[in-house]
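Student: let's see this in three dimensions:
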Amino acid sequence: MHGVILYCRAGFESECAQEIAALAASHGVAGHVRALRDDAFIEFVTATPGEDALPRLADPRALIFARQALPVVAQLRDLPSRDRIAPILDALRAIDARWAEVLVEAPDTNDGKALATFCRSFGNALVGAMKRMRLIDAAAPRRLHAFFPQSDKVYLCAAEPSRASPWPRGIPRLKFPREAPSRSTLKLDEAFLVLLDENERERWLQPGMSAVDLGAAPGGWTYQLVRRSVRVVAIDNGPMDAALMQSGLVTHVRADGFRWRPPKPVDWLVCDMVEQPRRVAALVAQWLADGACRRAIFNLKLPMKKRYDETLLCLSILREALGAKGDIRARQLYHDREEITVFARRTH
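Tutor: Sure, this is the predicted structure:
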């Protein structure tokens, strides 16, 4: 096989497939998609080996619905249960490369969870065997992913750390803070981690900055801003968490999130309102275009049908409003469900 393996949320294989097919077409890469619903991964198979554009396709930063995108260097089927390591080592010898580290992974599905114990124990054995063969070198430029959709089948993939997601299966593991008022807090925590780089988080999430949280109650997203010492105006007709209000950093305004505007520009607008996605996209686009906020992170709740089309429409609303001055990044996060999370800002 020559191509790319893409991990995604189970049930969103179609959207992931449409997206990688469109990206491949834009780069002039011929190929086709193999996908089954609820597998939590898809394959994009190129027509010929050695496509120059494959590194650009295997970049989850350029994709919304892929958690990880990995160029395949070998595919092995019907692995013998008594010795899976030997054929993998043979394939690695043929590749003739060293690897900075090794990740053994399974799909993010119920069946994949059942494979987790196998992946852990097999991963330890594989790493040990590779070390004995001197196939692991911390200075090597690539990371090896051994992806097992089932215990007798593996895709060996090569990832460039600068392009690939740094987390196993592309999923950052976050701990729910017990003092947070709702589990939705993990969405914004993950958004800051995935959609911003370390330098941006340091510069754009400084103590004393200002933010507005539309549809804030009970305060899951507000909590993430407060823990970073950002002052928040929480807009919602519902009640806010009492402990959060005691922080002294939150002002609760009972108002319609679609009509309220700040008296002066704020550093951040965040929004997790249950509304039509195109209506939320238009609202945030207006805030940014008018200069009411400098940056925004918000969720778009996708419809049951034509989710990819709706995603493109919402992003086009933002691009039209911001034009060449826009920086727009979108991703379906692990803690998202039937939604995507978007970061947007005016660049100047």
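
Student: for the rest of this, base every contact and every neighbour count on C-alpha atoms.
Tutor: Fine.

Student: give the helix, strand or coil label for Arg295.
Tutor: With DSSP: H, G, I helix; E, B strand; the rest coil as the basis, Arg295 sits in strand.

Student: out of everything not next to it in sequence, what's closest to it?
Tutor: Distances taken as CA to CA, 6 or more residues apart in numbering put Arg345 closest to Arg295, at 4.5 Å, once the chain neighbours are dropped.

Student: the one you found: how many residues sit nearby?
Tutor: 23 (other CA atoms under 10 Å).

Student: check which helix or strand covers it.
Tutor: strand 339-346 (DSSP states H and E).

Student: next one: that strand to chain centre, how far?
Tutor: Offset of strand 339-346 from its chain centre (CA atoms, centre = their mean, to the nearest Å): 12 Å.

Student: quick one: contacts of that strand?
Tutor: With CA atoms under 8 Å, 6 or more residues apart in numbering as the test, strand 339-346 has contacts from 64, 191, 195, 288-289, 294-302, 322, 325-333.

Student: among those, which are in strands?
Tutor: Residues of these located in strands (DSSP state E): 294-301, 326-331.

Student: and the helices in this structure, which stretches?
Tutor: 13-26, 54-57, 85-95, 110-132, 185-195, 198-204, 220-226, 242-245, 277-290, 307-322 (DSSP state H).

Student: and the third one, what does it pack against?
Tutor: Under the contact criterion of 3 or more CA pairs under 8 Å, 6 or more residues apart in numbering; DSSP states H and E, the helices and strands touching helix 85-95 comprise strand 68-76, helix 110-132.

Student: and the end-to-end length of stretch 90-108?
Tutor: Its first and final residues considered, stretch 90-108 spans 28 Å by CA to CA, to the nearest Å.

Student: got the contact list for the closest residue to Arg254 other than its chain neighbours?
Tutor: In space, and not counting its chain neighbours, Arg254 is closest to Asn237: 4.4 Å by CA to CA, 6+ apart. Taking CA under 8 Å, 6+ apart, we find Asn237 in contact with Ala217, Val253, Arg254, Ala255, Asp256.

Student: which among the residues you listed end up buried?
Tutor: Ala217, Val253, Ala255 (16 or more other CA atoms under 10 Å).

Student: to compare against the first, here's another:
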Amino acid sequence: MSQMDALLLYCRAGFEKECAAEIIANAAQLGVHGYVKAEPGSAWVLFQCASAEEVKLLTTELPFYRQIFARQWICVSPLIEGLPEGDRLTAVRARVAELVPRYSEIWVETPDTDAAKTRLGFCGRFTKPLTNALEKKNQLALGSSAPRLHVCFVADDAAFVGVIDADNSSPWFMGIPRVRVGKDAPSRSAGKLVEALMVMIPEDRAHELKAGMRAVDLGAAPGGWSWVLALRGIRVTAVDNGPMAAVAMATEMIEHVRGDGFSYRPHRPVNWLVCDMVESPSRIAQLVAEWIARGHARHAIFNLKLPMKKRLEEVRRCADIIEQRLAREDINYSIEIKHLYHDREEVTVCLMQDKAVR
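Tutor: Reported below is the predicted structural model:
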């Protein structure tokens, strides 16, 4: 019987090195040491452990939402290779039959690369006969607490088969949220904030972003992020020396203040600070930390533009900058850092003060 003794992680193509380094470090904190397979540009990383128990430990003790560069993770059995073009189902079905007694859902996926995505049509067609096979064996219990089945075709003739608990993984197919941004969006960056609001604010804190609140958008022009907030009924002070798009100002929820994002401070505290300025990540981290520490804003969502090298190290350095500054004010907070689907050479950070402060 095949053992699920490896962890498959999806990521953005080109960020395999960071995804690998992150899971190695996080696993080491739990005393788990393995090795990785990470081919540049493949959009996936395999972390090989000594046993299935070690893999289960990782996906039980490590919160998935804390993983920065991983879009999804799956406990997988060894790669099935040499699948014949005329009958890929037989070998996959045999592997699926021996992993766990039942599955709650079936996702047949492929890595997120231009080449791999040509297989998505096949993945869709493959799902139906696999579903039928599991139903005949009474192995499919839709909506149950059983793990979700993943079949990931990393090549036309090769696939990983594995499972993951829905409670500690991405809820989206291929780990990619389906984000809808209006055609009138002032900029492509609007998608980043829409995704961040969907992914990074916990359900039990959704009430902390609602109509009637106030926000400041530093480096706002042409207004993509301000526009997203305005459509949610939030009044925004958009700070930028550049012009704002007419569609953003047409919401009548945005006040454009011409000025420098680093020197501007609000006359009174606001609920949210948002920032997508192109600047060194450490400088942005210092700026946001200062806003929170001085009480100018309660929560923040912002982007850190990453260097070409040592990306993970730079993210950790920025997190340390924020931690050290807020510790001096004894501010309790939660922070989530994520390389979102709409992010490129950057990560998005959501910093929320805990309910008990001040």
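
Student: now the buried ones among the contacts of Asn237 of the first structure in TSV, with distance to Ala91 of the first structure?
Tutor: TSV is the format used below for these (distance: CA to CA, whole Å):
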residue	distance to Ala91 of the first structure
Ala217	54
Val253	62
Ala255	62
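
Student: those residues in strands, which ones?
Tutor: Val253.

Student: rewinding a little: return the most buried member of the helices of the first structure.
Tutor: helix 220-226 (a mean of 26; mean count of other CA atoms under 10 Å).

Student: matching residues in the second structure for that helix?
Tutor: Aligned by TM-score structural alignment, helix 220-226 of the first structure falls on residues 224-230 of the second structure.

Student: what's the matching stretch in contact with?
Tutor: Outside stretch 224-230 of the second structure, the residues touching it (CA under 8 Å, 6+ apart) are 185-190, 193-194, 217, 220, 235-236, 238, 247-249, 251, 253-254, 274.

Student: could you redo the last one with a cut-off of 7 Å?
Tutor: 185-187, 189-190, 193-194, 217, 220, 236, 238, 248, 251, 253-254 (CA atoms under 7 Å, 6 or more residues apart in numbering).

Student: stretch 68-77 of the first structure too?
Tutor: 1-7, 54, 58-60, 91, 152-159, 164-165, 169-170.

Student: can you do 6 Å?
Tutor: Contacting residues not belonging to stretch 68-77 of the first structure are listed as 3-7, 58-60, 153-159, 165, 170 [CA atoms under 6 Å, 6 or more residues apart in numbering].

Student: buried set for that stretch?
Tutor: Gln68, Ala69, Leu70, Pro71, Val72, Val73, Ala74, Gln75, Leu76.

Student: cool, and stretch 130-150 of the first structure?
Tutor: Buried-residue list, stretch 130-150 of the first structure, by 16+ other CA under 10 Å: 130, 135-137, 141-149.

Student: kindly report the same for stretch 153-173 of the second structure.
Tutor: Using 16+ other CA under 10 Å as the burial criterion, the residues of stretch 153-173 of the second structure that qualify are 153-156, 158-166, 168-170.

Student: also stretch 175-182 of the first structure?
Tutor: Across stretch 175-182 of the first structure, burial judged by 16+ other CA under 10 Å covers Ala180, Pro181, Ser182.

Student: now whichever residue in the second structure pairs up with the first one. Nearest residue, chain neighbours left out?
Tutor: Which is Ala180 of the first structure. The equivalent of Ala180 of the first structure in the second structure is Ala185 (alignment by TM-score structural alignment). With CA to CA, 6+ apart as the criterion, Ala185 of the second structure has its nearest non-adjacent residue at 6.2 Å, and that residue is Gly224.

Student: likewise for Phe153 of the second structure?
Tutor: Phe153 of the second structure sits nearest to Ala159 (CA to CA, 6+ apart), 4.1 Å away.

Student: could you do Ser51 of the second structure as well?
Tutor: Closest to Ser51 of the second structure by CA to CA, 6+ apart is Asp5, at 4.8 Å.

Student: so what's that neighbour up against?
Tutor: Asp5 of the second structure neighbours (CA under 6 Å, 6+ apart): Cys49, Ser51, Ala52, Val55.

Student: give me that answer again for 7 Å
Tutor: Listed by CA under 7 Å, 6+ apart, the contact set of Asp5 of the second structure reads Gln48, Cys49, Ala50, Ser51, Ala52, Val55, Val76, Ser77.

Student: cool, and Ala70 of the second structure?
Tutor: Here Ala70 of the second structure is in contact with Leu9, Tyr10, Cys11, Cys19 (CA under 7 Å, 6+ apart).

Student: look up how far Ile321 of the second structure lies from it.
Tutor: 23 Å.

Student: please apply the same query to Gly191 of the second structure.
Tutor: 27 Å.

Student: follow-up on the earlier one: alignment lookup: the residue nearest to Phe153 of the second structure to the first structure.
Tutor: So, by TM-score structural alignment, Ala159 of the second structure is matched to Val154.

Student: and for Cys11 of the second structure?
Tutor: Per TM-score structural alignment, Cys11 of the second structure is aligned with Cys8.

Student: which members of the buried residues of stretch 153-173 of the second structure are positioned in strands?
Tutor: Phe153, Val154, Ala155, Ala158, Ala159, Phe160, Val161, Gly162, Val163, Ile164.
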